[in-house]
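S.K.: I'd like to go over a predicted model; first the sequence, then the structure.
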Amino acid sequence: MAQEELSLRRLRTWLRLLRLTRSTESRLRDFLRVNFDTTLPRFDVAAALYRQDEPMKMSELSRMLLVSNGNATNVVDRLEQEGKVHRVSRESDKRVVLVELTPSGRDWFREISAAHEQEVNRIFANLGHDELTQLRDLIRIAERAQDDHR
């Protein structure tokens, strides 16, 4: 009976984590839509490109974001229409298309990321250093356990 009880607790914990993740993501989606007329996928693409010092291959971008090439391409298309990213061809191989933030895209991302950080800070305002350390440590343990079962 103890093993069944532990199994049920693991399931309930997973459901709580899922509920927390979904509700937080929903709040951030609303925040970005209302305050910046943008989407979380656009923010995620811009964040990945912002961290790069040079243009990135679309396949690298989609792998980094854990999305399909088609999904990444659609988001990049929208950002390109808005002048926030541009595509460049690799000199050595014109078939390879790279993407990077434009200067105005970098400025836009700096503004939006600062506001995003403040919103995340508000969402988790009740968590202090000790709670965040505990949570980080527990997440690491869960990640290792998941890696052990792959």
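M.R.: Arrived safely, thanks for sending. Residues are numbered from 1 along each chain as shown.

S.K.: rest of the way, CA atoms for contacts and neighbours
M.R.: Fine.

S.K.: where exactly do the strands run in this structure?
M.R.: Taking DSSP state E, the strands of the chain run over residues 56-57, 85-90, 93-101.

S.K.: let's bring in a second one:
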Amino acid sequence: MADARDTVRLSLRLLTTSRLIEREVDALFRARFDSTIARFDFLSALDRHGALTLGEVSQYLLVSNGNVTQLRTRLNEDGLIETEADKSDRRIQRVRLTKRGESVFKQMAKAHAARVDSLLGELTQTDKQALTRLLDGAKSSIRRKLTKGAAP
């Protein structure tokens, strides 16, 4: 069994690293795009998966439906997304990127990658690939535990 101190230390390192990156990327998005990391995440989900229901967006982003609804309203007002009826069931509404949304997302993604590259500049490409592989394994393990209903 892992030493509890090591487990807590690992958890805190993951949280701190994530928060540092998130803070810097959010500041970049606010300054360059008058946007936020939450809006970027929403656009990213649509870029990866295409047209989605708000419930699907909520699941991908791990946030409440209320948060997604607020984001949708603002992104729609900014002309970055649009709502369309589902092709198989007209009662279901899906959101998707507009052409403008695709363009803005690509610019944001490029700026995001450049900023994170600069933040992680002291890591080699091999280190980054190894870290990605380890984090993918950790994420998969956590998702399996949560899916099985394991106690926290």
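M.R.: Happy to help now that I have it. Just so it is clear, the model here is predicted, and its values are computed rather than measured.

S.K.: Got a TM-score for the two of them?
M.R.: Overlay of the two chains. TM-score (TM-score structural alignment, normalised by the length of the first structure): 0.85; 146 aligned residues with a Cα RMSD of 2.1 Å.

S.K.: mind giving me a markdown table with the strands of the first structure and columns for distance to Arg27 of the first structure and mean neighbour count?
M.R.: Putting these into a markdown table (distance: least, Cα to Cα, whole Å; neighbours: other Cα atoms under 10 Å) gives the following:
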| stretch | distance to Arg27 of the first structure | mean neighbour count |
| --- | --- | --- |
| strand 56-57 | 29 | 18 |
| strand 85-90 | 26 | 17 |
| strand 93-101 | 26 | 16 |
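
S.K.: Asp37 of the first structure: which of the ones you listed is closest?
M.R.: Among the strands of the first structure, strand 85-90 comes nearest to Asp37 of the first structure, with 16.7 Å by Cα to Cα.

S.K.: Identify the residue range in the second structure corresponding to that closest one.
M.R.: On the second structure, the counterpart of strand 85-90 of the first structure by TM-score structural alignment is residues 81-86.

S.K.: And for the matching stretch, what's in contact with it?
M.R.: Defining contact as Cα atoms under 8 Å, 6 or more residues apart in numbering, one finds that stretch 81-86 of the second structure is touched by Arg72, Leu75, Asn76, Arg91, Ile92, Gln93, Arg94, Val95, Arg96, Leu97, Thr98, Gly101.

S.K.: Pull the distance from it to the chain's centre.
M.R.: 21 Å (Cα atoms, centre = their mean, to the nearest Å).

S.K.: now the strands of the first structure in a markdown table, with distance to Leu18 of the first structure?
M.R.: Converted to a markdown table, the strands of the first structure look like this (distance: least, Cα to Cα, whole Å):
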| stretch | distance to Leu18 of the first structure |
| --- | --- |
| strand 56-57 | 31 |
| strand 85-90 | 32 |
| strand 93-101 | 32 |
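
S.K.: out of those, nearest to Gln3 of the first structure?
M.R.: Here strand 56-57 is closest among these (Cα to Cα), at 47.1 Å.

S.K.: any idea how far the closest one is from the chain center?
M.R.: 17 Å.

S.K.: other SSEs contacting that strand?
M.R.: strand 93-101 (3 or more Cα pairs under 8 Å, 6 or more residues apart in numbering; DSSP states H and E).

S.K.: Asp47 of the second structure contacts Glu102, correct?
M.R.: Yes - using Cα atoms under 8 Å, Asp47 of the second structure is in contact with Glu102, at 7.4 Å.
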